[in-house]
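Q: Okay, predicted coordinates and the sequence, questions at the end:
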Amino acid sequence: MDKVTLNLEQKLYVIAAESGYSCFGFDNARDHANQIAQQLGRSDLAFAENDYAALAGYQKYLNATAAWGRSPLSQRTYFAPRTDPKAAKVLEAYRRSGQTIRLILGDLTTGESWLDEHGVVGRIGRSGGWLKVPLLVEPGESGGGAILTNCILCLVDWHTGKTPYRHPAYREANLSLSPNEEPTLPWAVKRGDEAIACFKDIGKAAAYLAFMRGATIEPSVFA
């Protein structure tokens, strides 16, 4: 095992590497190990009471991912713990079809979007390795970043604008367009009293607002 230390205050495993350090949360280690244990029917891979916030927990996570990688299930797409099965099913369908999709990510408790502008439109790919996680591959790219599948509020078909998946808590962002005091950027898009983006052109401001509420508008229109 790599050299691993505990950051108890931030609930992180700190993993030394040649170029520095990486971190992995105690909760992530536990949740992945427990999910893999359940799906493989291997209770020995699940966290015991004393594994959380202990080096034994990180080893348990490594054991679980290795067991998954050696099993026939490793050929499946691996979704993060607490991913809605309905969202996973839609992502898999789009991965197979190659069609373009829009991700709206955010807080599943409040239903509020994070208002991500980049890395949310593309086709669904899949990583290599033991845990083949879904990736968002933007147009013109051959690879992409892993999707936070347990933070999906809504999935939008980029060509039709329909929503094949919508989390029960999701609500479109309550945004407004108003004049801005900055003369070089006279238009502001606000969430409540907070300006989240300012624009020189009112048309771009309106396009940004519509995009953040789920409309299928190319980001280049307001960039």
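A: Noted; the coordinates are in hand.

Q: contacts, neighbours, all on C-alpha from now
A: Fine.

Q: Tell me how many other residues surround Leu153.
A: Neighbourhood size, Leu153 [other CA atoms under 10 Å]: 26.

Q: Now do the same contact list for it.
A: By CA atoms under 8 Å, 6 or more residues apart in numbering, the contact list for Leu153 reads Leu103, Ile104, Leu105, Gly106, Asp107, Leu108, Gly111, Ser113, Arg166, His167, Ala169, Tyr170.

Q: Likewise for His32?
A: Contact analysis of His32 by CA under 8 Å, 6+ apart lists Tyr61, Ala64, Ala80, Pro81.

Q: out of these, who's nearest Ala223?
A: Ala80 (31.4 Å; CA to CA).

Q: Tabulate the contacts of His32 (a markdown table), appending secondary structure.
A: Below are the contacts of His32 laid out as a markdown table (DSSP: H, G, I helix; E, B strand; the rest coil):
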| residue | secondary structure |
| --- | --- |
| Tyr61 | helix |
| Ala64 | helix |
| Ala80 | coil |
| Pro81 | coil |
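
Q: how close does the residue of the chain positioned farthest from its centre get to Asp201?
A: Computed with CA atoms, centre = their mean, the residue of the chain farthest from its C-alpha average is Pro183, at 36.2 Å. Distance, Pro183 to Asp201, using CA to CA, to the nearest Å: 11 Å.

Q: ok, second structure coming up, stack it against the first:
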Amino acid sequence: MNVTLNPEQRLYVIPCGDGYTCLGFDNARGHADQIAARLQRPDLAFAPGDHGSLEGYAKYQAAIAAWGRSPLTQQTYFDPGTDPKAARALENCRRDSRKVRLVLGDTATGRSWLDEHDVVGRIGRSTGTMKVPLLVEPGEDGGTAILTNCLLRLIAWDSGRDLYRHPAYRVPGLAIQRAPEQTDLPWQVLHDGTVVACFSEVGKAGAYLAFMCGETVEPRVFQ
């Protein structure tokens, strides 16, 4: 495989079908080091000089292959840096087929990304070597991979109770105002003073604001 390096963006560039896919240098090291620790295989961990090198990518591939040959491949695999409390909460919800709401964002600052799609559903799990958690929306059989190391809150949909809350999480600073100019979407929602969404009705703006603050409001109310 003709993998190349993009040092400026800190990426491995990998041929994939008729195009390319990318893997971050830090991600490759994080996965290799995590697998090395879980398997008690220090030979799989990155050594000085492996980061950002083709040797490092080969080490990452070797770690993934070793994981696939181990009994641990039957377990759910979480991203490096995932809070163990978050992993336990996600796994409990997967086993219970519980409907939940995810709040994802920057765990360093506690700032939410204000995602409105792929954040409500049950927790599933992928197949293959790395069985990662998925967010499966109602009525669907499959779903999208969850960035488990970016989880700020995990909320039980039926009760609105936090099943997990990152210590750094902070409720987003949202406000509603009427647009100063005539428009078909006169109701604006601001995040820290910046317009992030516009709506035709104030009720939809209010539902969006509540949802983004963690309330279990059905997204179809405002989408």
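A: Received, thanks. What you see is a predicted model; the values in this text were computed from it and never measured.

Q: Check the burial of Cys16 of the second structure by counting its neighbours.
A: Cys16 of the second structure has 10 neighbouring residues, counting by other CA under 10 Å.

Q: which SS state does Gly30 of the second structure fall under?
A: helix.

Q: Excluding chain neighbours, what is closest to it?
A: The shortest distance from Gly30 of the second structure to any non-neighbouring residue, by CA to CA, 6 or more residues apart in numbering, is to Pro80 (5.7 Å).

Q: For that neighbour, grab the count of nearby residues.
A: By other CA under 10 Å, neighbour count at Pro80 of the second structure equals 18.

Q: Distance of it relative to Ala197 of the second structure?
A: Taken as CA to CA, the span from Pro80 of the second structure to Ala197 of the second structure is 32 Å.

Q: repeat for Asp79 of the second structure
A: Distance, Asp79 of the second structure to Ala197 of the second structure, by CA to CA: 31 Å.

Q: show me the residues around the residue minimising distance to the centre of the second structure that make contact.
A: In the second structure, the centroid-proximal residue (CA atoms, centre = their mean) is Leu147; its distance is 2.1 Å. Applying CA under 8 Å, 6+ apart to Leu147 of the second structure gives the contacts Asp79, Leu104.

Q: Would you mind confirming that the residue nearest to Gly30 of the second structure makes contact with Ala32?
A: No: Pro80 of the second structure is not in contact with Ala32 according to CA atoms under 8 Å; the separation is 9.3 Å.

Q: Of the contacts of Leu153 of the first structure, which pair is most distant in space?
A: Maximum pairwise distance among the contacts of Leu153 of the first structure (CA to CA): 15.4 Å, between Leu103 and Ala169.

Q: Tell me which of the two has more neighbours.
A: Leu103 (25 against 13).

Q: secondary structure class for that one?
A: The three-state label for Leu103 of the first structure, taken from three-state DSSP, comes out as strand.

Q: Which stretches in the first structure count as helices?
A: Using DSSP state H, the helices of the first structure run over 26-40, 55-69, 85-97, 202-212.

Q: got the ones you listed as JSON lines, with distance to Leu131 of the first structure columns?
A: Listed next are the helices of the first structure as JSON lines, based on distance: least, CA to CA, whole Å:
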{"stretch": "helix 26-40", "distance to Leu131 of the first structure": "10"}
{"stretch": "helix 55-69", "distance to Leu131 of the first structure": "7"}
{"stretch": "helix 85-97", "distance to Leu131 of the first structure": "15"}
{"stretch": "helix 202-212", "distance to Leu131 of the first structure": "31"}
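
Q: List the residues that contact the residue nearest to Gly30 of the second structure.
A: Gly30, His31, Gln34, Asn149.

Q: ok, the nearest residue to the third one once chain neighbours are set aside to Thr148 of the second structure distance?
A: So the one you mean is Gln34 of the second structure. Excluding the flanking residues, the one nearest Gln34 of the second structure by CA to CA, 6+ apart is Pro80, at 6.4 Å. With distances taken as CA to CA, Pro80 of the second structure is found 9 Å from Thr148 of the second structure.

Q: residue contacts, the residue mapped onto Thr82 of the second structure from the first structure?
A: In the first structure, the residue paired with Thr82 of the second structure is Thr83, using TM-score structural alignment. With contacts defined as CA under 8 Å, 6+ apart, Thr83 of the first structure is in contact with Thr149, Asn150, Cys151.

Q: Can you tell me how far Thr83 of the first structure is from Tyr208 of the first structure?
A: Taken as CA to CA, the span from Thr83 of the first structure to Tyr208 of the first structure is 28 Å.

Q: now do Ala188 of the first structure
A: With CA to CA as the criterion, Ala188 of the first structure and Tyr208 of the first structure are 10 Å apart.

Q: Kindly report the same for Gly144 of the first structure.
A: Applying CA to CA, the value for Gly144 of the first structure to Tyr208 of the first structure is 23 Å.

Q: Have a look at the two and say which one is more surrounded.
A: Per other CA under 10 Å, whichever of Gly144 of the first structure and Tyr208 has more neighbours is Tyr208, with 26 against 18.

Q: Next, count neighbours for the closest residue to Pro179 of the first structure other than its chain neighbours.
A: Distances taken as CA to CA, 6+ apart place Trp187 nearest to Pro179 of the first structure, at 4.7 Å, with adjacent residues excluded. Trp187 of the first structure is flanked by 24 other residues according to other CA under 10 Å.
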